[in-house]
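Trainee: next comes the sequence, and after it the predicted model I'd like to discuss.
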Amino acid sequence: MLAWYDAHRRELPWRARPGEAADPYRVWLSEVMLQQTTVATVTPRFQAWTARWPDFRSLAQASDDDVMTAWAGLGYYARARNLAACAKAVVAEHGGHFPTTEAALRKLPGIGDYTAAAIAAIAFGEPATVVDANVERVVARLFRAATKPAVRAAAEAITPRDRAGDFAQAMMDLGSAICIPRKPRCLLCPLRDVCAAFAAGDQVAFPVKTAKARKPQRYGTIFWAQAGDAVMLVRRPPKGLLGGMRALPTGPWVGEPPGTTDAPIAADWTMRNATVAHGFTHFDLQLALATARVERHALPGDAVWWPVESLGEAGLPTVFAKAAKAIGGA
């Protein structure tokens, strides 16, 4: 695997070149950004982020509002809050440098088992076992391992003590480019001759997938209150889904379409024919769209009048950006 990696490694903006030491900050940031997000999507966002905040100290000094705005569109917004909290903890408790062990890394905000292992192996060379979706697929096929504990045990057994970080990245690259979910490119695989699933001819049966429960459906209404050339935006509560983000006002997300009963202000609301659909991890959401022209007046709390023409700079989460586009305001 290491010989294959040396010849075929991907060039990625967060990955150290051969002979260079990995930057722990860039390793950490990339691993957090890549959770449930593709390399193609992450690459330009990573480059913009590191141009603005190139290290722990600069990120620790950033405002929460700027961090959340920069994260908009990458999903799972708790990750952005944890990035800011982790940077502050690294500066305050570790002098601006990550601790080097997997166990110490797990004590920092937002760093779980997988991320701690990835940082420890890639940034510090610790022989930690890294199992993301690509690695899981490679190992499951290599050993015809049918359960996650079996995959984990097999991955631990083959993780080398030397170059553990390169080995982890090699397995990631193999899963991304060759050992792909459908129609794996086995004739190009350096592990083909020792792959149990290839020998059995049942590669696509692994990893074994468990049936997923159907996600519940929720409904809500998004309110577009426009005064002249500005639209009303609110700040979502700091805790909970999309916490702390600027957003269009919305009523509760419930089991039945709620209409305009929870409008943020009194107005002559018009229900649009269009709706916006969005999927979250634990439920699917369908939002009706209500619009109104109103007089500009003082707004309560953190609500603001935001220029419609610069709405793209508000850092709206994807579901609200979709709504704005459907209404014609972005």
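Mentor: Nice, I can see it.
Trainee: going forward, measure contacts between C-alpha atoms and count neighbours the same way
Mentor: Noted.
Trainee: can you list contacts of the longest helix along the chain?
Mentor: Ordering each helix of the chain by length in residues (DSSP state H) puts helix 78-94 first. Outside helix 78-94, the residues that touch it by Cα atoms under 8 Å, 6 or more residues apart in numbering are 29, 32, 56-57, 59-62, 64, 67-68, 71, 96-98, 108-110, 241-243.
Trainee: one more structure, for comparison:
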Amino acid sequence: MRRRRGLRGVDQPVCGAGAGVSEVLVASGWGERKDEFQRALLSWFWRARRDLPWRGVGDPYATWVSEIMLQQTQVITVIDYFQRWMARFPDVQSLAAADEEEVLEQWSGLGYYRRARFLHRAAKVVVDEHGGAIPSTLEGLRRLPGVGPYTAGAIASIAFGLPAPIVDGNVIRVFARLFAIAGDPRSTANQKIFWELAEALVDRNKPGDFNEALMELGARVCAPRSPACLLCPVREYCAGFASGEPEALPEVARRSAVKPMRALTVVVHRRGTSGRDMLVGPREAGGLLAGMLEFPTVEREGTRWPELDEVASLLGMPIVAEEVGEVTHIFSHRRLQTRMYAAEIDAPVTVAEERWRWVPELELGQAAISALTRKIYERWKTSEPV
């Protein structure tokens, strides 16, 4: 075990894989100061917390929706989506009764669309199997589609007041610095430590506020770069601050290589009764952005480009198209380059495949299209002759 020079000259351990939570707390020398730590963190949170539309509403459904939306998405982005979502689906019954396309329309642009599908499926389970009442136990929440340990812990603690632990990226960063936990934060051993710490430290009287305070601290103070240590309400407990190198933790995990992909898409349009109509259809199930509407597109892994004839086969009709540009879109593990073509066809022409349908251009912005399709559409508009 390596050591860092800690606060007030006390050596503090740099814990790594293999260390249990008891060892971390005892070796850190502040296990008995847990109550002080909780009070300091909660006092700061009650004084400095942001006024967010899902806070303090006393609605488990609103908590659930917000936690799903906040996964891998910044708070500032989620606020507007959450408010629109709650206006359209104010309760679990209205969400369960909606069709998937409408759900995806409300989610459009937020990304990671599996979250919306899981939320929709889980709402149906709540209505069909629980009489519309969201389960109030960790075990019951975990049985809902798309609800993992973090989401279950967040709902249980915030909405139902249960002393349930939570661990997300912000909490990992806070704990890694507080206790100088070395090694890959995603490793099985370190994940076990983080969850055990979360369970040991959660305030039994105010578990929801405590968990929100941990996340708020990580988001606003204990940032990945240039953490605001001098503003931190719990810096006296932090081994990272004591070391003078808080940014060294958590250690940066090696990322997987981003895989290349190539695609060819054709923006097919025609003159409609009230302007232009755009030809779109749902992406195939099981892949990236499954079910979202897109222009006729052929994709493949690797660096070989699809051919225009492949899109014609997809539509079941011949097309004459002009190349208009190229866009690049980065997914978490893939880099997709798309060659764009445009084709205007005569209004009487129909498409052979039932998958495709015409959508008025004025309605395209409200349709269930992904950020990628939106990017292609905007790029195509700039390529049009004035």
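Mentor: Thanks, I have the structure now. Source: prediction; values computed, not measured.
Trainee: and for the closest residue to residue 261 of structure 1 other than its chain neighbours, the neighbour number?
Mentor: Take residue 261 of structure 1 and drop its neighbours on the chain: the residue closest to it by Cα to Cα, 6 or more residues apart in numbering is residue 251, 7.9 Å away. Other residues within reach of residue 251 of structure 1, judged by other Cα atoms under 10 Å, total 18.
Trainee: show me what residue 251 of structure 1 lines up with in structure 2.
Mentor: Counting by TM-score structural alignment, residue 251 of structure 1 lines up with residue 298 in structure 2.
Trainee: what range in structure 1 matches stretch 225-242 of structure 2?
Mentor: Under TM-score structural alignment, the match for stretch 225-242 of structure 2 is residues 182-199.
Trainee: now do that stretch: distance from first to last residue.
Mentor: 17 Å (Cα to Cα, to the nearest Å).
Trainee: ok, and what's touching it?
Mentor: Residues contacting stretch 182-199 of structure 1 (Cα under 8 Å, 6+ apart): 1, 4, 141, 142, 143, 144, 174, 178, 179, 203, 204, 206.
Trainee: please pick the buried ones from these.
Mentor: Among these, those buried by neighbour count (16 or more other Cα atoms under 10 Å) are 1, 141, 142, 143, 144, 174, 178, 179, 203, 204, 206.
Trainee: I'd say the last one and residue 143 touch.
Mentor: Translated: residue 206 of structure 1. No: with contacts counted by Cα atoms under 8 Å, residue 206 of structure 1 stays clear of residue 143, the gap being 9.7 Å.
Trainee: number of nearby residues for the equivalent of residue 224 of structure 1 over in structure 2?
Mentor: Under the alignment (TM-score structural alignment), residue 224 of structure 1 pairs with residue 267 of structure 2. Using other Cα under 10 Å, residue 267 of structure 2 is surrounded by 23 other residues.
Trainee: again with residue 123 of structure 1
Mentor: Neighbour count of residue 123 of structure 1, defined by other Cα under 10 Å: 24.
Trainee: now the buried ones among the contacts of stretch 182-199 of structure 1 in a markdown table, with secondary structure and distance to residue 163 of structure 1?
Mentor: Output for these, formatted as a markdown table (DSSP: H, G, I helix; E, B strand; the rest coil; distance: Cα to Cα, whole Å):
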| residue | secondary structure | distance to residue 163 of structure 1 |
| --- | --- | --- |
| 1 | coil | 11 |
| 141 | helix | 23 |
| 142 | helix | 20 |
| 143 | helix | 22 |
| 144 | coil | 25 |
| 174 | helix | 16 |
| 178 | coil | 21 |
| 179 | coil | 21 |
| 203 | helix | 28 |
| 204 | helix | 29 |
| 206 | coil | 27 |
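Trainee: before we move on, the earlier item: sec struct for the closest residue to the match of residue 224 of structure 1 other than its chain neighbours, please.
Mentor: Computed as Cα to Cα, 6+ apart, the closest residue to residue 267 of structure 2 that is not its neighbour in sequence is residue 342, at 4.6 Å. Following DSSP: H, G, I helix; E, B strand; the rest coil, residue 342 of structure 2 is assigned to strand.
Trainee: cool, and the one 4 residues further on?
Mentor: Three-state call for residue 346 of structure 2 (three-state DSSP): coil.
Trainee: contacting residues for the equivalent of it over in structure 1?
Mentor: Aligned by TM-score structural alignment, residue 346 of structure 2 pairs with residue 295 of structure 1. Listed by Cα under 8 Å, 6+ apart, the contact set of residue 295 of structure 1 reads 227, 228.
Trainee: residue 295 of structure 1 and residue 267 of structure 1, how far apart?
Mentor: 9 Å.
Trainee: gap between the counterpart of residue 49 of structure 2 in structure 1 and residue 249 of structure 1?
Mentor: Per TM-score structural alignment, the equivalent position to residue 49 of structure 2 in structure 1 is residue 9. Distance of residue 9 of structure 1 to residue 249 of structure 1, computed by Cα to Cα: 46 Å.
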